[in-house]
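Participant: Generate coordinates for the sequence data below:
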Amino acid sequence: MSVGAQLSVTDLRRAARHPVDYPVIAEHHERGDIKMHVANLSAHGFMVDGADTIARGDRVIIRLPEIGRIEAYCIWTRDERAGFQFERIIRLDDFMRIIESLQPNPRLRRSR
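Facilitator: You can find the predicted model right below:
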């Protein structure tokens, strides 16, 4: 008898993503500081563009408003984009505060 579905990386990608325009300096273990641009964000991870030096499996630490430093690892790359999954899920109340600080346009924010 099945005990329920286990979430996979593909399932996590279905989480609501919020468009943001957030430049960060990521800490990479081997390459040091890397400038990246976060294009969208969810409670599970984020996507960057202009990430031509990032490879699948790379780990970085970024700093987000409200929660500070958080580690993430690259789960996919395509052209100059890369998708990262956080080491831990961001709590909903913290995530909503992050979105409010990164999306000054209220029309882009989800209703509570």
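Participant: Every contact and neighbour count from this point should use C-alpha atoms.
Facilitator: OK.
Participant: Can you name the residues that contact L64?
Facilitator: I70, I98 (Cα atoms under 8 Å, 6 or more residues apart in numbering).
Participant: and this one, so I can compare the two:
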Amino acid sequence: MSGGAQLSVTNHRSSARHPVELAIIGEHRRLGDIMLNLINVSTTGFMVRGVLDLGRGERVTIRLPQIGRIEAFLVWNDPDRAGFQFERIVRADDFPKMIKALQPNPRLRSPH
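Facilitator: Coordinates of the predicted model:
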């Protein structure tokens, strides 16, 4: 895709990532519905496992518990994984509720 997205959220690679194993459906303007295997999520984005036919900057819309629909841009892609950045940062008070609903590894969940 020429031009790519102009990402307004800076890359916060230090954001805490929470492991998940969740199959979700992403909506893409060219490909329609695509299956994504979500393997971690943070307040600024998520990572998926698997091969994607997407270029850097392409957008997908996903639906997450507590957050609802949120758009994300592909930041990087290798043969086995891909990293997406949300178009907006997930609110700090919504994030723990989303994590609890996704039920990642309880050892890594914060105690509140």
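Participant: right, and A82 of structure 2 touches L54 too?
Facilitator: No - using Cα atoms under 8 Å, A82 of structure 2 is not in contact with L54, being 9.4 Å away.
Participant: got any residues that touch both of those two?
Facilitator: With Cα under 8 Å, 6+ apart as the test, A82 of structure 2 and L54 both reach L74.
Participant: higher neighbour count, those two?
Facilitator: A direct count of neighbours by other Cα atoms under 10 Å for A82 of structure 2 and L54 places A82 higher, at 22 against 17.
Participant: Contact partners for the more buried one?
Facilitator: M47, V48, R49, G50, L52, L74, V75, W76.
Participant: what's the closest non-adjacent residue to the third one?
Facilitator: Ranked by Cα to Cα, 6 or more residues apart in numbering and with sequence neighbours excluded, the top spatial neighbour of R49 of structure 2 is R81, at 4.4 Å.
Participant: Please enumerate the helices of structure 1.
Facilitator: Here structure 1 has its helices, by DSSP state H, at 9-12, 92-102.
Participant: Next, count neighbours for the nearest residue to I25 of structure 2 once chain neighbours are set aside.
Facilitator: Nearest non-adjacent residue to I25 of structure 2, counting by Cα to Cα, 6+ apart: M35, 4.7 Å away. Taking other Cα under 10 Å as the criterion, the count of residues near M35 of structure 2 is 13.
Participant: correct me, but M35 of structure 2 touches G26?
Facilitator: Yes - counting by Cα under 8 Å, G26 is a contact partner of M35 of structure 2 at 6.2 Å.
Participant: quick one: the nearest residue to P19 of structure 2 once chain neighbours are set aside from G32 of structure 2, how far?
Facilitator: Once flanking residues are discounted, P19 of structure 2 sits nearest to N40: 4.3 Å by Cα to Cα, 6+ apart. To G32 of structure 2, N40 of structure 2 is 23 Å away according to Cα to Cα, to the nearest Å.
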